Each structure stands twice: as structure tokens, then as C-alpha cells.
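Student: got a structure for you, letters missing:
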């Protein structure tokens, strides 16, 4: 594996990331040569032992599926993970696809298929889509090519990791002696802070060796306000989460020099299932030309399919000399709402600040919104 120094150069200040790549990146070296994705060779899938439902965690009336989150499950072989790491940690990706935001200090995105063909083919393969859809409880497709995939990186030297762990232990002992119940360390310095995802579902895959890792779980805020922790997946393992509707954070990992996770976003395949996609968390860390064009394309394709289906109903009714006025007006109102949501998400380029969310729309619970408002802004 690459060293921690290579994995995590100093995170740039907000607003200094390369949000728009110049055409010079077309001349950059391509992804390292390697195998092409072969499901028979590169999948190591075993079904998760447990899938929590939205009802079980207090969100029975929310979402596009009854399923909320899975336990970690084996998904990719060691060879597949090795090739994914080679692609996403390559120099062209670091040079052209690195971002930083309020939520996370080191992120890589927008690299496939150009710099990561293996990663791209893996997440578009019928076998992987079938697995993710089965666990999610609804047929899914990748949200956009831009979201294949998103990398969150946290790394420390061995000395830094040991110092942090010692400080945590001392803090825990001190608070126990004083009878203080303080906030856990991971809540103060998570890898990715509290948020809801921009897309209905995500599949989070671990690219790091977690043998000695302490922590690194995904914390979920349930409908009752309690915090539920889903243990972090081992290397090559994954979890599936309906993250658009559940506030969550990636907790800091101790006992290891790196934690690298791959987040791939999904939406329902059917144009007739509601699409609650927003661009809140991805707009500040994306090339807006790519993000907006891909978003507009798939949304207009959904609208086109819906209009064609309703037009067929009108034509069928015409032959039977009938017209359903109420149904047509309801359809128009639904599509008007669909278009209004697009207008809200396509924020003018000059109004977007790199790395800054521009509000608290990524949260919905009062206590987390209050904590977010109190955080210092860089």
C-alpha cells in the first residue's frame, strides 16, 4: 500500500480546490494498466446477515424503499480492491480530482471512466447492480457517471494515530473520574461530518486494511434521536444505506494509518418512482459543467418517459371517448413540482463557493442543525 504521506497531502483550504479541470487534463497520463472487471473473478459476494428497515429505525413514512441500511457484507475480491486502489490513488486522480469541503477534508471524485475504467465497469456491471438493488429493496442504477465513485480519505502517520488514541484514552479516564459524560471523540472529529446524502442510496466499500482499526463505524441518527452505529466494513466489504433520508456520519478510525472508503450513489431505475435527489453536498465539490449536465440529462429523460406514458393514456382514452381531467391535472402538478426542484438545484455558477455547503439543507433534525450553526467557518 502507498504510504500515508502519499495518500494524504495537506488538505487545501476551502475554495482552493480544482472545481473545474482545464482541458490540459486530457493530456495527463491515464489510469494504470490492469485487468478489466470480470464479475466471475472479482466478486466475493455474501449476503448481509442483517438489513434494518426504515420502520425499525423510526422512519417508516420516508424513503423510496422499506430497507434502511445493511450490515457489512463481502462484495469484492482482494484483486479487485487492489486494482481499484491503483486507479483511484494514481497521480492523475490526485492532480485533477481532489476536493475538500466542510464535511470532509480529503475527497476524490469525478475520475471515472477516464482515470478509473475498472471502477467504472464494476459499478455498472449487471451483477453488482443486482446485488445492490436486492439489498436496497428497489431496482437501482448509478445516480450519474460523475458519482462512480466518490472517495473519502483519512490518514495519519503511525505516531499521530498512537498519540490520538492515547489522548482519547486519557480523556475517557479523566471524564470517568470526574463523573462527566462527554461527547465521544469521534463525534468531534469525524472523517465525514453529519449529513444526509444527495442521492437516495449509497453503497460504501472499504478500500483499506481494517485489521487493527478501532472505530470507523457509520453513525446513524434514528427517528427517535438515538445514535445507532453500524460497524465499519472490512477491506472489500460494503454496506448499502438509504442515506438521502437518514442523517449519518463516518466516525474517525484509530489504530490504523489510513481509512479509504469508496461511496457510489444510486437512484431508482424506474422513472415513475419519486426522485428526491438534491445537489446540496456534491455541488461545492464538483465540476459544475459535468454535474449539471448529467443531472439535467437524466432528469429530463425521466420527464420524457413520464410524459410519453401519460400521453399514451390520453390517446387510449381518446379512442374510448373519455378524458380524465383530474388525473391529468394531478400529473401536471407533479411534473411542475419535479421541474421546480430542478430550478432549485441548478444554482447559478457564480453563486456556488467551492467546498462550502451554503446552508444547513443537508440536515433536518433540530439538534444537528443547531450544532452545525455553532461550528466555526473557515
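Tutor: Yep, that arrived. Keep in mind the model is a prediction, meaning the values are calculated, not measured.
Student: from here on, contacts and neighbour counts on C-alpha atoms
Tutor: Fine.
Student: contacts for the lengthiest strand in the chain?
Tutor: Using DSSP state E, we find that the single longest strand of the chain is strand 258-268. For strand 258-268, contacts defined as Cα atoms under 8 Å, 6 or more residues apart in numbering pick out 4, 64, 123, 138-144, 147-156, 199-208, 210, 216, 253, 275, 277.
Student: Would you write a ChimeraX line that selects the buried entries of those residues?
Tutor: Filtering these down to the buried ones (16 or more other Cα atoms under 10 Å) takes a single ChimeraX command:
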select :64,123,138,139,140,141,142,143,144,147,148,149,150,151,152,153,154,155,156,199,200,201,202,203,204,205,206,207,208,210,216,253,275,277
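Student: among the contacts of strand 258-268, which are in helices?
Tutor: Residues of the contacts of strand 258-268 located in helices (DSSP state H): 4, 123.
Student: still on that earlier bit, can you give me the buried ones in the helix or strand following the longest strand of the chain?
Tutor: Downstream of strand 258-268, the next assigned helix or strand under DSSP states H and E is helix 288-319. Residues of helix 288-319 classed as buried: 288, 291, 292, 294, 295, 299, 302, 303, 306, 314 (neighbour count, 16+ other Cα under 10 Å).
Student: need those residues in JSON lines with distance to residue 128, can you?
Tutor: Converted to JSON lines, the buried residues of helix 288-319 look like this (distance: Cα to Cα, whole Å):
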{"residue": "288", "distance to residue 128": "28"}
{"residue": "291", "distance to residue 128": "24"}
{"residue": "292", "distance to residue 128": "26"}
{"residue": "294", "distance to residue 128": "22"}
{"residue": "295", "distance to residue 128": "23"}
{"residue": "299", "distance to residue 128": "23"}
{"residue": "302", "distance to residue 128": "23"}
{"residue": "303", "distance to residue 128": "27"}
{"residue": "306", "distance to residue 128": "27"}
{"residue": "314", "distance to residue 128": "38"}
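Student: In addition, the following structure is provided for comparison:
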């Protein structure tokens, strides 16, 4: 994965900057990053991620395989120790909630030997701060970053913090999909982003309508009366689904 991230085609075509993070690699695609894309689409990896999440997941869309956040120090930072105060645990990225996809898998791509810090910190509903176990190269954290306030803490004793963020959504078309493009819109090719977003959302809508039709055929063949409240509820949900799409497709 590191070899593909730092390959010349990716460096030439896939680097973005934003106010939130100074260096992000996005939209590598299967042509420039075949191993990375194959890995995140493999049945074995998806099964493990789904097991952790407690629901069957698939990549949100090909465009989101994957986003790589790169934080590099100009010089080696002294190793953090217990004498540091809480204020000295500076974050690599600010406190935030993801305003895009329901689930993310954050994978550490840096060699963490001799490094202290670099954890993902989570803020609970009571305001308590919890830290995910210290990272190591190849370890990953699956979380619902859209709903949990979190940040990446700064790493000490290391020269870099490179994390790969892959976004996921529920495989079932019947699970509520609240994906939004707020954070990713400024660091994306909008034509490609909107194409893939529209495609997967319309596919979900198509599956929902087909399922509704099957139920209607069955109801009619069973000589059962038309269920007005149920049909109205279904139609309102799909109307809200389409309206949320319209809100996301802006220039």
C-alpha cells in the first residue's frame, strides 16, 4: 500500500490540500493502486470489518478507496513520557465528526516502533476521553466517525503519521443511508465524486422499489387489502432519500 501511495502516478495526480489536513492522497483508483483496491474489496477483509462493525459493510464507493492522511515532522520530536501534561498531547488532527460516511476503517501505515502517541482519541457522551490502543503498522480501527467526536493525537519519537481512511456503508439497501459529501467535496474531483455517489444511491433506490413491488405482487395474489399507511411511509422515506441527494449535488 505504501509503495502505491508514493508511486509517481499517485504523487502526480492524487494529492490534495485542505484547511483540515495539509496533505491528503485521494482517488488513486484500481489502475494506480490495484493492490489497495483489491484488498479493500476482498471478501475476507470485508467479513472481518463487518464482524467488528456488527453489520454487513461494503466500501462506500470506489472513489473512497482510500483517503490517506500524511503528517510528517520536519525533525524527530522527543518521545512523549508521563511527565508531559495533557495540554502537551497535541493532536495531529483537530477534534471533529466525519460529515460523510457511516463507517470508516482507519489503518496505520507508519512504522510505530519507538513512537509514542499517534492514537485515535474518542470523546464519549459524558465528555470523557477514551484512547484506542496505541497504533502499530497494519493495525486498524473501525468506527462510526460520523457520530463520534474524535481526533488523531500527535506521534512522538516518530518522523511520520500516515493513516489510510477507507469509508464504508451498509450493504443492505434497507438500512438508512445518511452519507454526505460535506467534508470530501473540497478535496475531490466533483464530476467523478458525484457520478459514483449518484450511481450507488440510485442503485439503493432501485433495490428498494423492486422489493416494494415484490411485496405488492404478493399482497395482491394473497387477496389482502391495500395498506395505505405502509405505502405512504415507504414513499415518504424515498422522497426524503431523493431530497437528501439533491442537497448534496451542489457546485
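Tutor: Noted; the coordinates are in hand. Remember, it's a predicted structure, so these values are computed and weren't measured experimentally.
Student: Superposed on structure 2, what's the mean shift for the longest strand of structure 1?
Tutor: With mean Cα distance after the TM-score superposition for structure 1, strand 258-268 of structure 1 departs from structure 2 by a mean of 0.8 Å once superposed.
Student: residues in structure 2 aligned with that strand?
Tutor: Counting by TM-score structural alignment, strand 258-268 of structure 1 falls onto residues 160-170 of structure 2.
Student: Equivalent analysis for stretch 103-110 of structure 1, please.
Tutor: With TM-score structural alignment as the criterion, stretch 103-110 of structure 1 aligns to 20-27.
Student: how far does that stretch stretch from start to finish?
Tutor: Using Cα to Cα, to the nearest Å, the span of stretch 20-27 of structure 2 from its first residue to its last is 18 Å.
Student: can you pull out the strands in the stretch 51-200 of structure 1?
Tutor: Using DSSP state E, counting those that start in this stretch, the strands of the stretch 51-200 of structure 1 run over residues 51-53, 67-70, 73-74, 98-99, 107-109, 140-142, 150-155, 192-195.
Student: now the ones you listed as CSV including distance to residue 242 of structure 1?
Tutor: Output for the strands of the stretch 51-200 of structure 1, formatted as CSV (distance: least, Cα to Cα, whole Å):
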stretch, distance to residue 242 of structure 1
strand 51-53, 10
strand 67-70, 5
strand 73-74, 16
strand 98-99, 24
strand 107-109, 20
strand 140-142, 12
strand 150-155, 16
strand 192-195, 12
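Student: can you tell which of those strands is closest to residue 163 of structure 1?
Tutor: Residue 163 of structure 1 lies closest to strand 150-155 among these, at 13.5 Å (Cα to Cα).
Student: what's the counterpart of residue 147 of structure 1 in structure 2?
Tutor: That one, residue 147 of structure 1, aligns with residue 64 by TM-score structural alignment.
Student: who are the neighbours in contact with residue 58 of structure 2?
Tutor: 41, 46, 168, 169, 170, 171.
Student: how much space between it and residue 45 of structure 2?
Tutor: Relative to residue 45 of structure 2, and taking Cα to Cα, residue 58 of structure 2 is found at 10 Å.
Student: what does residue 13 of structure 2 give?
Tutor: 27 Å.
Student: Just list the residues touching residue 119 of structure 2, thanks.
Tutor: Per Cα under 8 Å, 6+ apart, neighbours of residue 119 of structure 2: 131, 132, 133, 134, 135, 152, 153, 154, 155.
Student: pretty sure the fourth one contacts residue 118?
Tutor: Yes: if you go by Cα atoms under 8 Å, residue 134 of structure 2 and residue 118 touch, sitting 6.9 Å apart.
Student: In structure 1, what stretch matches stretch 108-118 of structure 2?
Tutor: Under TM-score structural alignment, the match for stretch 108-118 of structure 2 is residues 206-216.
Student: which outside residues touch that stretch?
Tutor: 81, 84-85, 186, 231-238, 250-256, 258-262.
Student: what's the distance between the most centrally placed residue in structure 2 and residue 143 of structure 2?
Tutor: By Cα atoms, centre = their mean, structure 2 has its centre lying nearest to residue 167, at 2.5 Å. According to Cα to Cα, residue 167 of structure 2 and residue 143 of structure 2 sit 10 Å apart.
Student: where do the contact lists of these two overlap?
Tutor: Contact with both residue 167 of structure 2 and residue 143 is made by residues 103, 104, 105, according to Cα under 8 Å, 6+ apart.
Student: Nearest to residue 244 of structure 2 among the residues you listed?
Tutor: Among those, and counting by Cα to Cα, the member closest to residue 244 of structure 2 is residue 103, at 18.5 Å.
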